[in-house]
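Novice: Please find the sequence and the predicted model below.
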Amino acid sequence: MIIGYRRSSTAEQQAGFEAQAETLKKAGADKVFGEMVSSVSERVELDRALEFAREGDVFMCTSLSRLARSLPRMFEIVSLLDRKGVTLRILDMGLDTSSSTGRLTLNLIGSICQWEREVMLERQRIGIAKARTEKKYRGRKPVAVPNADAVRTLKAEGWGMTQIARRLGISRASVYRALESA
């Protein structure tokens, strides 16, 4: 069986999310798992897809960045797939771990992707520091305070913290901060 996995970081990337599904289906995916979450968030659908995979299956994604953003996480996923006897295929690179060359290429590219991410984060830190010295940095938009009334209303109705967070599309920490701001 060919198992596809797709991911986008935000709902604003809906077109790309749908395009991934089409690409995976055209490449022969029998079942496609997908989610809209940051690569650093808990990825329930990825875990489900990895659990679903059986010996002899192919696990396929459109891009390495959709699968893992760090080298340790990539190695963790590849190791799990290897233990299960599942081949990894990354479409945009034409990469297939069923061969030693494919595994070598994956390791090299994974290292480059990790480096690229670290460089991007360093540039971001430099930009923020510069903006702070110029008094132009505002930080990210607050989430808790603008949602405080809705959080208190849902809490009064008996909703749990996780339910409130999901309903409002905010983190549990923001729910707690909103309740503290009362």
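Specialist: Structure's in. What do you need?

Novice: From here on, just use CA atoms for contacts and neighbour counts.
Specialist: OK.

Novice: Report all helices and strands that the lengthiest helix in the chain contacts.
Specialist: In the chain, with assignment by DSSP state H, the single longest helix is helix 100-133. Here helix 100-133 touches helix 71-84, strand 95-96, going by 3 or more Cα pairs under 8 Å, 6 or more residues apart in numbering; DSSP states H and E.

Novice: okay, pairing it with this:
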Amino acid sequence: MARIGYARVSSQDQDLEVQIERLEAEGCKPIRSEKVSGASRDGRDELAAILDFIREGDELVVVRLDRLGRDTRDVLNIVHELDQRGAFLTVLDPHVSTRGEPGRIVLTVLGMVAQMERRFIKERQKDGIERAKQAKVYKGGTRRVDHEAVKAMCAEGKKKSEVAKAFGISRMHVWRIIKGEEADVTG
């Protein structure tokens, strides 16, 4: 029976150290971590690896539920996958586990709150950008990824997952760059 830790932050400039230290203090081993958005499961290779190798009786541990995901459906699907394997989910803050039915109810509510929080963040961001545009001070975001370098690596025959890892982005982001869907979108 293993306690497997999972730590996640949304962007490359954020730090995973606090989450990893907390998971280590809880006796988690191994601990998998990644720097990728929690809006969906796309590009979350470390989480996928955990779900692939987790066994009956194992426990997936996260510091907060929003580290697992910000979409209620994704979180509930992960819980369902763990159930199918006979494994459990434990959230440290607040302490909730899927070992009992009350924990499942609390997780559902927390998942809904995380999703709502994400929606509020996006709305505030959109409002801020609109105000900046009206004040004629909005210059747009700066690209964080060299699109030409991404395309060059793909042209060399590198796998999308390799390219994504090299640039610290999701595979979906790589696909969008290749398809040219991000002409004016920051990344």
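Specialist: Noted; the coordinates are in hand. Since we're looking at a predicted model, the values are computed, not measured.

Novice: what sits against the residue nearest the centre of the second structure?
Specialist: With distances taken as Cα atoms, centre = their mean, the residue of the second structure nearest its centroid is residue 38 (2.8 Å). Going by Cα atoms under 8 Å, 6 or more residues apart in numbering, residue 38 of the second structure touches 8-10, 66-71.

Novice: Among the residues you listed, which are located in helices?
Specialist: Going by DSSP H, the helices hold 66-68 from the contacts of residue 38 of the second structure.

Novice: Between the residues you listed, which sits nearest residue 113 of the second structure?
Specialist: residue 66 (9.1 Å; Cα to Cα).

Novice: Looks like that closest one contacts residue 111 (just checking).
Specialist: Yes - the criterion here is Cα atoms under 8 Å, and residue 66 of the second structure meets it with residue 111 at 7.4 Å.

Novice: on that earlier part again, in PyMOL, select just the buried ones from the contacts of residue 38 of the second structure.
Specialist: In PyMOL, a selection of the buried entries from the contacts of residue 38 of the second structure looks like this (16 or more other Cα atoms under 10 Å):
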select buried, resi 8+9+66+67+68+69+70+71
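
Novice: looking at this, residue 60 of the first structure is in a helix?
Specialist: No - read with DSSP: H, G, I helix; E, B strand; the rest coil, residue 60 of the first structure is strand and lies in no helix.

Novice: Identify the residues contacting the counterpart of it in the second structure.
Specialist: Under the alignment (TM-score structural alignment), residue 60 of the first structure maps onto residue 61 of the second structure. Counting by Cα under 8 Å, 6+ apart, residue 61 of the second structure touches 3-6, 23, 28, 89-92.

Novice: again, 6 Å this time
Specialist: 4-5, 89-91 (Cα atoms under 6 Å, 6 or more residues apart in numbering).

Novice: Dump the helices and strands packed on helix 100-133 of the first structure into CSV; add mean neighbour count and distance to residue 162 of the first structure as well.
Specialist: Output for these, formatted as CSV (neighbours: other Cα atoms under 10 Å; distance: least, Cα to Cα, whole Å):
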stretch, mean neighbour count, distance to residue 162 of the first structure
helix 71-84, 16, 26
strand 95-96, 20, 39
